[in-house]
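Enquirer: whatever this is, show me its structure:
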Amino acid sequence: MRDPDPITAAISTRLEALQAAQQLSAWSMIVTFMGDAIGPRGGVVSAAALQGLMQRMGIGAGAVRTAVSRLSAEGWIERSREGRNSFYQLSGAVGETVRAAERRIYAASSLLPADTPRTLVIAPGPLPETALQALEAEGALQIASQVMLVFTRLDALPADLVHTGATLAEAPVILAGASMCTHIAAVRQADEIESLRQSYLPVAAALKQVPAPSPEDAMALRCLMIHEWRRVALRVQSIPADLIQPDDPEPATRALIAQIYAELLPASEAWLDDNATTPSGALPPPDARLASRFGG
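Expert: This next block holds a predicted model:
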């Protein structure tokens, strides 16, 4: 029996890892595919193309049908029929959420400029829920008990943060001491991101051995990679560039994901051209979002 080619082996390895971690969810994988591949190409795709790709990733037809029914019932996707063919698209509200998430997933960097303003919020006691929500929305960094660093000007703080009893102070310079470095590593998902980088180094090596993967394999590997990358990219804390630690693995991991993505793009887009359809025929060409991903 012939050994599988390096790309097939890479796909199998990633599938096994996701299954072992119980992260090979048909529901989530469908949303990943719709957002990553179909969003820039009109947003509508045939059920046959979706089922074919999911099957390549080890997700059976029954699991796909169950996931589609759940997504439809919960308002994530809209279904339509044209004759005997079914078509899917993300619902309007979900599509907006996915596009907002794309700005973080496909950004060239997660770092804020080094001159980003910053404000200390020192609370005398537990913050009210509205203030905590405002802090979370602002991407605040907790640097001590009830001490938060918000990356915005003092006069631009949300009203919910300006509550009675809190001390607010501009903090143009914050030195990252040992405890703060540890905290930054945690909120930057350092361990998880380094693990993901190590997992995809063999994929990059495989693409050097097989520079032209089959369209189906390229589309499957692209979907699997973005599925894994999305899970951590959306949880990475954005911080000013002067606070990043030398051993922070996120920039190198993002660069690796961007490199692999660019290498998979031509063949994966060819798979869409040959297999995915809309009610009116072929998918439209990709819009500008695709070309601009990862700073392209």
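Enquirer: from here on, contacts and neighbour counts on C-alpha atoms
Expert: Noted.
Enquirer: which parts of the stretch 51-200 of the chain are helices?
Expert: Applying DSSP state H, counting those that start in this stretch to the stretch 51-200 of the chain gives helices spanning 61-73, 92-105, 129-138, 178-187, 190-209.
Enquirer: can you say which of the ones you listed is nearest to A262?
Expert: Evaluated over the helices of the stretch 51-200 of the chain, closeness to A262 peaks at helix 190-209, with 11.1 Å, by CA to CA.
Enquirer: run the chain-centre distance for the closest one.
Expert: Counting by CA atoms, centre = their mean, to the nearest Å, helix 190-209 is centred 16 Å from the centre of its parent chain.
Enquirer: try stretch 182-192
Expert: Relative to its parent chain, stretch 182-192 has a centroid offset of 17 Å by CA atoms, centre = their mean.
Enquirer: measure it end to end?
Expert: From its first residue to its last, stretch 182-192 covers 14 Å (CA to CA, to the nearest Å).
Enquirer: how about residues contacting it?
Expert: For stretch 182-192, contacts defined as CA atoms under 8 Å, 6 or more residues apart in numbering pick out 143, 232, 235-238, 244, 248-250.
Enquirer: stretch 85-103 too?
Expert: The list of residues contacting stretch 85-103 from outside it, by CA under 8 Å, 6+ apart, reads 31, 34-35, 43-48, 75-81, 234, 278-279.
Enquirer: returning to that earlier point: can you select the buried ones from the contacts of stretch 182-192 in ChimeraX?
Expert: This is the ChimeraX syntax for the buried subset of these, where burial follows 16 or more other CA atoms under 10 Å:
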select :143,232,236,237,238,244,248,249,250
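Enquirer: ok so, going back, export the helices of the stretch 51-200 of the chain to a markdown table and tack on distance to S12 and mean neighbour count?
Expert: Output for the helices of the stretch 51-200 of the chain, formatted as a markdown table (distance: least, CA to CA, whole Å; neighbours: other CA atoms under 10 Å):
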| stretch | distance to S12 | mean neighbour count |
| --- | --- | --- |
| helix 61-73 | 19 | 16 |
| helix 92-105 | 24 | 16 |
| helix 129-138 | 37 | 14 |
| helix 178-187 | 30 | 16 |
| helix 190-209 | 11 | 17 |
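Enquirer: this one as well, want them side by side:
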Amino acid sequence: MPSDHAPSVVAALAGLGGQRVWSLMVSLFGDLAQGQGDAIDGPVLSQIMAALDVRPEANRVALHRLRNDGWLQSVKAGRISQHSLTAQGRAESAAASPRIYAAPPDLTEPWQMVVTEENGRETDSALREAGFIAALPRAYVGRAESAAPTGCLALPGTPPPEWLRRAVEPAELEGDYDALLAALTALDAELPAPEQLTPLDVAVLRCLIVHNWRRLVLKHPALPGGLIRPEWPGYRCHLLVDRLLRRYPRPALQDLATA
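Expert: From the prediction side, this is the model:
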């Protein structure tokens, strides 16, 4: 069973918004059971979701939705149901993992600015697909190694002014990143040593960290490190997410089953 630490973790992160049960479950399976053959026993899943303050009926509805969406599958092993990602679920989790679990960027990373001849939709789509971010009309920024479409002018980046750094930040997520930063900062200071948490505690903690980070970081392109302000809340969240996930490693599924 989860220890007395679980309620404080849930209280710190569960109030940030975007806590739809099926989406929490996506985060949980993507973190704990992404490998081929990985499965979470029904009683274990019920304990984790209960610790996340999810009602049993909401848990069942989320499972039903994700099975209908082709994202989860459930099989009986004796009297116990075992839930696992489908091939589609594993593929989608694997596609998102590089952004979710990436190490914080190097703030000296080289970058470039690409200038286009016109504001064409096809050029804009091609640049965005290549990882570039619109900074000004007809001007995009991206990593130095990213290949710009033919016909664009590529200029190597120099130490950027403050206004350009701010121009590429996702302003619409500023409040959400501020709230996540406050919650993660409190957790970083207050959480006990890893050995004081049960495997279920760690599963709950990681689910909430990954979920709240995932719902923000996947909403905008990755910023080139050389354009990131050290004080940007998104970057400071990234530092804390990385530190907390390394401090509290992913528990083995067999440890959860015997907890």
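Enquirer: quick TM-score on the pair, please.
Expert: After superposition, the two chains reach a TM-score (TM-score structural alignment, normalised by the length of structure 2) of 0.83; 257 aligned residues with a CA RMSD of 3.1 Å.
Enquirer: distance to A255 of structure 1 added to the helices of the stretch 51-200 of structure 1, as TSV?
Expert: Formatted as TSV, the helices of the stretch 51-200 of structure 1 follow (distance: least, CA to CA, whole Å):
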stretch	distance to A255 of structure 1
helix 61-73	32
helix 92-105	12
helix 129-138	25
helix 178-187	18
helix 190-209	10
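Enquirer: looking at these, which is nearest to L272 of structure 1?
Expert: helix 61-73 (18.6 Å).
Enquirer: how close does that closest one sit to structure 2?
Expert: In the superposition against structure 2, helix 61-73 of structure 1 averages 1.1 Å from its aligned positions (mean CA distance after the TM-score superposition for structure 1).
Enquirer: in helices, which of the contacts of stretch 182-192 of structure 1 fall?
Expert: In helices, defined here by DSSP state H, the members of the contacts of stretch 182-192 of structure 1 are 232, 250.
Enquirer: put the buried members of the contacts of stretch 85-103 of structure 1 into a PyMOL selection.
Expert: Buried members of these, defined by 16+ other CA under 10 Å, are picked up in PyMOL with:
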select buried, resi 31+34+35+43+44+45+46+47+76+77+78+79+278+279
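Enquirer: could you find the closest non-adjacent residue to T119 of structure 1?
Expert: Spatially, and ignoring its direct neighbours in sequence, T119 of structure 1 is nearest to E170 (4.4 Å; CA to CA, 6 or more residues apart in numbering).
Enquirer: before we move on, the earlier item: so of the contacts of stretch 182-192 of structure 1, which ones are in strands?
Expert: Using DSSP state E, the subset of the contacts of stretch 182-192 of structure 1 located in strands is I143.
Enquirer: out of the contacts of stretch 182-192 of structure 1, who's nearest P202 of structure 1?
Expert: Nearest to P202 of structure 1 among the contacts of stretch 182-192 of structure 1, counting by CA to CA, is P249 at 16.8 Å.
Enquirer: kindly state which residue of structure 2 is aligned to that closest one.
Expert: Aligning on TM-score structural alignment places P249 of structure 1 opposite P233 in structure 2.
Enquirer: quick one, what contacts that match?
Expert: Neighbouring residues of P233 of structure 2 by CA under 8 Å, 6+ apart: 174, 177-178, 181.
Enquirer: if we go to 6 Å?
Expert: Applying CA atoms under 6 Å, 6 or more residues apart in numbering, we find P233 of structure 2 in contact with 177-178.
Enquirer: and the residue most central in space within structure 2, what helix or strand is that in?
Expert: Residue closest to the mean C-alpha point of structure 2, counted by CA atoms, centre = their mean, is R214 at 2.2 Å. Assigned by DSSP states H and E, R214 of structure 2 belongs to helix 199-217.
Enquirer: still on that earlier bit, roughly how far apart are the match of P249 of structure 1 and R99 of structure 2?
Expert: Distance, P233 of structure 2 to R99 of structure 2, by CA to CA: 17 Å.
Enquirer: cool, P249 of structure 2 as well?
Expert: 18 Å.
Enquirer: any idea what Q51 of structure 1 aligns with in structure 2?
Expert: By TM-score structural alignment, Q51 of structure 1 lines up with S46.
Enquirer: which residue lines up with L218 of structure 2 in structure 1?
Expert: In structure 1, L218 of structure 2 lands on L234 (TM-score structural alignment).
Enquirer: kindly apply the preceding question to I209 of structure 2 instead.
Expert: Counting by TM-score structural alignment, I209 of structure 2 lines up with M225 in structure 1.
Enquirer: and what of T86 of structure 2?
Expert: Under the alignment (TM-score structural alignment), T86 of structure 2 pairs with S91 of structure 1.
Enquirer: the residue nearest to that match when sequence neighbours are not counted and Q89 of structure 1, how far apart?
Expert: Closest residue to S91 of structure 1 apart from its sequence neighbours, by CA to CA, 6+ apart: I77 at 4.9 Å. Distance, I77 of structure 1 to Q89 of structure 1, by CA to CA: 5 Å.
Enquirer: same check, this time on L290 of structure 1
Expert: 18 Å.
Enquirer: quick one, which of these two is more surrounded?
Expert: Q89 (23 against 16; other CA atoms under 10 Å).
Enquirer: quick one: residues contacting the closest residue to the more buried one other than its chain neighbours.
Expert: Spatial nearest neighbour of Q89 of structure 1, chain neighbours left out: V44 (4.7 Å); criterion: CA to CA, 6+ apart. Going by CA under 6 Å, 6+ apart, V44 of structure 1 touches 88-89, 278.
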